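[1] take a look and give me a structure for this.
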Amino acid sequence: MDTAPLPPSAAADPMVIVGAGECGALAALTLRQRGWPHGIVLIGEEPVGPYERPALSKPADDGTPWRPMAETAQLAEAGITLQLGTAVTAIDRGPRTLRLADGRRLRWHRLLLATGAVPRPLAVPGGARARVLRTLADAQALFEAARALSGGAAGTSAAAAVAASASLAAAASRAFAPASAADASSAPRSALAFAADANAAPTSASAPQAVIVGGGLIGLESAALLRGLGLGVTVVETGPVLLGRVVPAALARRLQALHEAAGVQVITGAAVEAVTADSVQLRDGRQLPAACVLAAIGVQPATALAEAAGLTCADGIVVDARLATADPTVFAAGDCAAVQTAPDTAPQRSQSWRAAREQGVHAAGAMLGEAAPLVQRPWFWSDQLGHGLQVAGRPEADRPWIERPSGPGATLLLQLDGEGRLAAAAGLAPGQAIARDIRLLERLMDAGIRPDPAVLADAAVPLKSLWPR
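    Predicted coordinates for the structure are as follows:
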């Protein structure tokens, strides 16, 4: 793509970033840190400053779903103009001008689109009744509705939900704590089998019921929190297994068993037919009582502005390895960007906290003229019922996983690519017990090691010893 610099006469125009999430805010701060001397404008459609999105479904210990990524004062001190509650209505590429909803126009020297993604709608009759979880306002509304359903009694705050979820996690861990993926692959005990254990907190038949459509990360994290608020929770997943597209089946089965032990009902292989005022109807005729419905069926990139401006979009705004579009003045990063690293490869989106941060930093460098390509390995994490899940690399569904023993209650799975290189790692363990191993395995992937599968599976061989000499 053409990356020729602009004429010097345009240099006094500001760097403009559309999207004040973590990606956009980090790009703005990086521009200033790397010496951009002129204006930087950060435009956000939400009325609040940049915050960390993972906290919406994984609140802090005090139950706070809002974790600022950059304080307003920090941005102001860096000379960054923050415009919140501001919608961009059009991109005029010829004159390099944005049109804002309030009628203003804003020129740019370089423009970064960090518009993120929007929840996929539940496209069934009544689907608009379902809540979504993508913004701070969504999280606040969900918690408020759940507290109201639980009676608003003492102990039903978001903080209490976190504490209750921790209690449920302890019970679930006692009820189901396989030491290996082989154990997890056996048929898990049903939630009813744990009803005799008072600590397993079985759902009362009279408790208000929440139905979560979608058995992905957001759906399962939300299930744990809503159980902590005292609601009965049912997760409905169309696929044959939870987390089927992103997590090895052995880990998905273990997570399902943990949720069932905590009192969550899981229905797989089922599709929603309709949502009514008080129920969710499945295509097989079942009707689930639902005082609250959450649609957690994924997101789609926010590309409307880019498409209207004539930029190439294909499941995201298509950019090269520098995060530049075909327009030399326009870049895209984060959840909205589809990165094409070579002409003969398909563009790929990376939807994770780390990807948003790394792409924000890289986009800032590219906007300043740096030519280095983005080097990024997919990675994501999730906290559910006191367990940490991490997946690094690009797992291939048709390749086998190698299990490596990794401590009590932990499961660590590794995968080699077609040339025998370590290509992916996935782990699940109480707390963050698996995090250190995953970090080391990422470094080994960077080194391009081709380990003997038998050695990789041998816990007696330290991972550090696999480092190339």
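[2] can we go C-alpha only for contacts and neighbour counts from here?
    OK.
[3] show me the contacts for residue 365.
    Residue 365 makes contact with 30, 31, 34, according to C-alpha atoms under 8 Å, 6 or more residues apart in numbering.
[4] out of these, who's nearest residue 240?
    Lowest distance from residue 240 to the contacts of residue 365 (C-alpha to C-alpha) belongs to residue 30, with 43.4 Å.
[5] and that closest one, how many neighbours does it have?
    Residue 30: 18 surrounding residues under other C-alpha atoms under 10 Å.
[6] tell me which element it falls in.
    Element membership for residue 30, per DSSP states H and E: helix 22-33.
[7] residues in contact with that helix?
    With C-alpha under 8 Å, 6+ apart, helix 22-33 has contacts from 17-18, 40-42, 50-53, 69-70, 75, 78, 80, 112, 114, 333-334, 356-365, 368.
[8] now do the buried residues in the helix or strand just after that helix.
    Next along the chain after helix 22-33, taking DSSP H and E as the criterion, comes strand 40-43. Buried positions in strand 40-43, judged by neighbour count with 16 or more other C-alpha atoms under 10 Å: 40, 41, 42, 43.
[9] which two in those are spaced the farthest apart?
    Using C-alpha to C-alpha, the pair of these lying farthest apart is 40 and 43, separated by 9.9 Å.
[10] would you turn the buried residues of strand 40-43 into CSV with distance to residue 349?
    Listed next are these as CSV, based on distance: C-alpha to C-alpha, whole Å:
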residue, distance to residue 349
40, 26
41, 25
42, 23
43, 22
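[11] residue 280: which of the residues you listed is nearest?
    residue 43 (38.1 Å).
[12] please tell me how far the closest one sits from residue 367.
    Counting by C-alpha to C-alpha, to the nearest Å, the gap from residue 43 to residue 367 is 17 Å.
[13] before we go on, could you also do this sequence so I can check it against the first one:
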Amino acid sequence: MTGQRVVIVGAGQAGSDAAAALRERGFTGTVTLVGEEGAVPYQRPPLSKGFLAGRTAAAELELRPEAFYGAHGIDRVHRDPVVRIDREGTVVVLESGRTLPYDRLVLATGARPRTLPVPGAALTGVQTLRSLADAGALRRELSGARHLAVIGGGFIGLELAATASVLGVRTTVVEAGARVMGRTVGPEVSARLAGEHRAHGVELLLGREVTALEGDRKGHVRVVELNDGRRVPADVVVVGIGALPAVELAADAGLEVGGGIVVDARLRTSDRAVYAIGDCARFPSPYAPGQLRLEAVQNASDQARHVAAELCGASAPYTAVPWFWTDQYDLRVQIAGIVRAGDHRVTVGDPAGRFSVLCFRDGVLVGTESVNRPADHMITRRLLASPDGPRPTPDEAARPGFDLKTWQAPAPVSA
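    The predicted model follows:
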């Protein structure tokens, strides 16, 4: 790969990790990392927790010090995003009009928050949380707020609610589904999280939808109207109803898109000189049928390392085990594997305290949801990473006293 030019579009977790991984593997060509923001590439998970609470400074969020990029020969282009991909000319065009030639192009364009399609959504005080700038603005808003309304009871919404309630802001979460984090975890973990939020004074309004936001004479939000007629007071509203993959560049360039930028098992797009990784990519996985798009730090980092290996000649399908986590109050929820609503579920431990839910499909362990049981999470990841290795059965997991830490695979029966 000597003399080869790699351009990485997107300077988030996936993009920054891909640039670093190329150098770690000894790649000697040029590496250019192009981002929209001016900030040094940073971690996003702490934005809704430590940074928002004022415990974490912006500099502590940096994935790598600014000096790292220069020291490793990574050209960092910032505040000048890519606006067009010229596949025939193998160049990307920046907003400034500058062009960057490439031999290999890596799209790490991420995702953007969904907006709330109701009257009043453009009022001041209505925010989403994706970037460092978003988090800084929200921190300033919360410092003088009395009432926060969070629209959406998923990862971001509940993390925000936990942080705000600890800061002393009266918080209401409005969730259209029947339970919080309903698309991510099962009813056992969902109930545990809901109980913890209510214990901290957070009001959870489930099965409700927002119909409008009302503001004062200055155009600042003051009320959230719900479909049951309820009017929720709010000085600040945060919309956390999911994200859309940023596929526009790829689509305009004629690459295949559909629920994300479509890639093969080696993370290549329909143009073999172009790859896609992280939140924007839709890829085949041995852990789910069809194709999958994951918004997770694990997936972004693992795919970044994988594409770096691919560009350096170590070709192989991407098979990393998916895993996720969220910290809320004193609870750490960890999920390993891709779990579905119809899976057979076995709870081990105390559902009111530390516990795990082992999930089985056709009698095979496919994932584990854990609350304050990190060992179960790590063991599950190891088990899933060995597709032909032994795993506990549903009957074993259901036996009194079962513990993944002490479980041993039965000895093979000799012929």
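[14] got a TM-score for the two of them?
    In this superposition the chains share a TM-score of 0.91, using TM-score structural alignment, normalised by the length of structure 2; 396 aligned residues with a C-alpha RMSD of 2.0 Å.
[15] follow-up on the earlier one: which neighbours do residue 40 and residue 43 of structure 1 share?
    With C-alpha under 8 Å, 6+ apart as the test, residue 40 of structure 1 and residue 43 both reach 16, 17.
[16] residue contacts, residue 207 of structure 2?
    175, 176, 177, 178, 179.
[17] give me the neighbour count for residue 348 of structure 2.
    Neighbours around residue 348 of structure 2, by other C-alpha under 10 Å: 21.
[18] for the equivalent of it over in structure 1, which non-adjacent residue is closest in space?
    Matched to structure 1 by TM-score structural alignment, residue 348 of structure 2 sits across from residue 404. With sequence-adjacent residues excluded and distances taken as C-alpha to C-alpha, 6 or more residues apart in numbering, residue 404 of structure 1 is closest to residue 457, at 4.5 Å.
[19] isn't the one you found right up against residue 411?
    No. Contact criterion C-alpha atoms under 8 Å: residue 457 of structure 1 and residue 411 do not qualify, at 11.8 Å.
[20] what do these two both touch?
    Joint contacts of residue 457 of structure 1 and residue 411 (C-alpha under 8 Å, 6+ apart) are 403, 404, 405.
[21] check contacts around the residue lying closest to the last one once chain neighbours are set aside.
    Read that as residue 405 of structure 1. With sequence-adjacent residues excluded and distances taken as C-alpha to C-alpha, 6+ apart, residue 405 of structure 1 is closest to residue 459, at 5.7 Å. Under the criterion of C-alpha under 8 Å, 6+ apart, the contact list for residue 459 of structure 1 reads 404, 405, 406.
[22] and what of residue 464 of structure 1?
    Neighbour list for residue 464 of structure 1: residue 440 [criterion: C-alpha under 8 Å, 6+ apart].
[23] so it, which of the three states?
    Three-state call for residue 464 of structure 1 (DSSP: H, G, I helix; E, B strand; the rest coil): helix.
[24] hang on, the earlier thing: run a quick neighbour tally on the residue nearest to residue 404 of structure 1.
    Residues within reach of residue 457 of structure 1, counting by other C-alpha under 10 Å, total 18.
[25] for residue 230 of structure 1, see how far away it is.
    In terms of C-alpha to C-alpha, residue 457 of structure 1 sits 41 Å off from residue 230 of structure 1.
[26] got it, and residue 222 of structure 1?
    For residue 222 of structure 1 relative to residue 230 of structure 1 (C-alpha to C-alpha), the value is 13 Å.
[27] nearest residue to the aligned partner of residue 147 of structure 2 in structure 1 in space, ignoring adjacent ones along the chain?
    Counting by TM-score structural alignment, residue 147 of structure 2 corresponds to residue 209 in structure 1. Leaving out its chain neighbours, the residue that sits closest to residue 209 of structure 1 by C-alpha to C-alpha, 6+ apart is residue 232, at 4.6 Å.
[28] before we move on, the earlier item: check contacts around the residue nearest to residue 404 of structure 1.
    Contacts of residue 457 of structure 1 by C-alpha under 8 Å, 6+ apart are 402, 403, 404, 405.
[29] out of these, which is nearest to residue 253 of structure 1?
    Using C-alpha to C-alpha, those come closest to residue 253 of structure 1 at residue 403, 15.1 Å.
[30] what segments of the stretch 51-200 of structure 1 are strands?
    Ranges of strands in the stretch 51-200 of structure 1, per DSSP state E, counting those that start in this stretch, are 80-83, 88-92, 97-100, 105-107, 110-113, 117-119.
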